[in-house]
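Asker: Predicted model and sequence below, questions to follow.
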Amino acid sequence: MPERSSSRTDANLQVALAGEADANRRYIAYGFRALEENRPDIAQLFFEAAGAETIHALNHLKTMGAVGTTRENLERAATGEMEEIDVILPRMIRDAEEEGRPDAAASFRLALDRERHHRDMFRGALATFARGAPAAAPAPSRPGPRAAAAAPAAGP
């Protein structure tokens, strides 16, 4: 896909995408907390808002030209997972350990384990894609939403 020249609008799309993605994850977490507190009515509000934030983010991605062909998307996804595995998460784990945050280090380690799984899924799909064969069904990802909802809440 062709690269665009950088502009304020392109930068704004990046900022908007990050904001929508962050709001989506927060609203889902807030919805799970509302369920834990036996407030399904409030949870539904958060989950509905999270869905809307997803639509906004998808629109920004399309506008940015960030969604390519399936093959391009698989390659981009595998590359992104490798960056997290090789650079980003190891640095975050070290920082958390140096700053005495075993809770954060554990969260980053869990993410690192799952990113390896994601990398393998995308690589496997790329290999079968080249042959025209269907991709293998992914193994269930863990932890599920209940485990994520039970994770310690962030402090003030």
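Answerer: Ah, there it is.
Asker: CA atoms for contacts and neighbours, from now on please.
Answerer: Will do.
Asker: Most distant residue from the centre of the protein?
Answerer: Distance from the C-alpha centroid of the chain peaks at residue 131, with 28.2 Å (Cα atoms, centre = their mean).
Asker: Tell me where the protein has helices.
Answerer: 8-36, 40-64, 70-83, 89-98, 102-131, 145-149 (DSSP state H).
Asker: Ok, which of those helices comes nearest residue 139?
Answerer: Residue 139 lies closest, by Cα to Cα, to one member of these: helix 102-131, at 9.0 Å.
Asker: Next up, a structure to set beside the first:
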Amino acid sequence: MAAPRPMTLDALLSAFGGESMAHMRYLLFAEIAEKEGFGNVARLFRAVAFAEQVHARNHFEKLRGLDLDAKVVAGAPFGPGPTSKNLEMAIRGEEFEVEEMYPAYIAVAEQQGEKQAALSFRWALEAEKTHAQLFRRAKEAVDRGEDLAIDGNIWVCPVCGHTYVGPEPPDRCPICGAPRERYVKF
């Protein structure tokens, strides 16, 4: 596999680092939410952590086998606190990815003709929109002193990270088209 052009390579490395950190941050936030009595918020953090892992894996797959120099990838602020604060940080992180990071990465990949990287970024962008929305709902509930009301389960597409709340996952993933059988339940 030929190495992506430099700007796309930097975008893939940055996205991989960011998604990896979000994965771990959300797992830690889940532990805090659980301790604070917000079991459904904890489930949401775990489900979205899995989705972030999917994004990181997809970006990593585009980097596999390349001879890369060690790179330091800057990340978002980290500092677990109470669940409400953690949800605010999660919302800001997801909004940054939706509004700034992924649109820029998509533009770079498309400009450089890196179709697979652009697809990976697009899938993540669409999933992040749902994550931000779900975290907003969770924060509203927590700020009222309640747990997030979840009707059914939290489902995550292991191909693109699409996250869905309901009794059953959709028949096909609205982002990547994966069949419902592929979804992972949380």
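Answerer: On my side now, so go ahead. Note that the structure is a prediction, hence the values are computed from the model and not measured.
Asker: that older thread, any chance of JSON lines for the helices of structure 1, columns distance to residue 137 of structure 1?
Answerer: Converted to JSON lines, the helices of structure 1 look like this (distance: least, Cα to Cα, whole Å):
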{"stretch": "helix 8-36", "distance to residue 137 of structure 1": "25"}
{"stretch": "helix 40-64", "distance to residue 137 of structure 1": "24"}
{"stretch": "helix 70-83", "distance to residue 137 of structure 1": "15"}
{"stretch": "helix 89-98", "distance to residue 137 of structure 1": "26"}
{"stretch": "helix 102-131", "distance to residue 137 of structure 1": "9"}
{"stretch": "helix 145-149", "distance to residue 137 of structure 1": "20"}
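Asker: List the buried residues in stretch 137-150 of structure 1.
Answerer: Neighbour-count burial for stretch 137-150 of structure 1, counted by 16 or more other Cα atoms under 10 Å, picks out residue 149.
Asker: follow-up on the earlier one: and the residue farthest from the centre of structure 1, how close does it get to residue 125 of structure 1?
Answerer: 10 Å (Cα to Cα, to the nearest Å).
Asker: Same check on residue 71 of structure 1?
Answerer: From residue 71 of structure 1 to residue 125 of structure 1 the distance is 9 Å (Cα to Cα).
Asker: Who has more neighbours out of those two?
Answerer: residue 125 (21 against 13; other Cα atoms under 10 Å).
Asker: mind listing what that one touches?
Answerer: 74, 134-136 (Cα atoms under 8 Å, 6 or more residues apart in numbering).
Asker: neighbour-wise, which of those leads?
Answerer: residue 74 (20 neighbours).
Asker: Read off where stretch 95-105 of structure 1 ends up in structure 2.
Answerer: The aligned range for stretch 95-105 of structure 1 in structure 2 is 108-118, by TM-score structural alignment.
Asker: where's that stretch relative to the chain centroid, distance-wise?
Answerer: Put simply, stretch 108-118 of structure 2 sits 20 Å off its chain's centre (Cα atoms, centre = their mean, to the nearest Å).
Asker: residues in contact with it?
Answerer: Contacts with stretch 108-118 of structure 2, where a contact means Cα under 8 Å, 6+ apart, come from 4-5, 7-8, 11-12, 59, 62, 105-107.
Asker: Relative to structure 1, which residues correspond to stretch 165-182 of structure 2?
Answerer: So stretch 165-182 of structure 2 sits over no part of structure 1, by TM-score structural alignment.
Asker: ah, wrong one, I meant stretch 42-49 of structure 2
Answerer: Using TM-score structural alignment, stretch 42-49 of structure 2 pairs with nothing in structure 1.
Asker: so how far is that stretch off the chain centroid?
Answerer: With Cα atoms, centre = their mean, you get 10 Å for stretch 42-49 of structure 2.
Asker: Equivalent analysis for stretch 70-81 of structure 1, please.
Answerer: With Cα atoms, centre = their mean, you get 14 Å for stretch 70-81 of structure 1.
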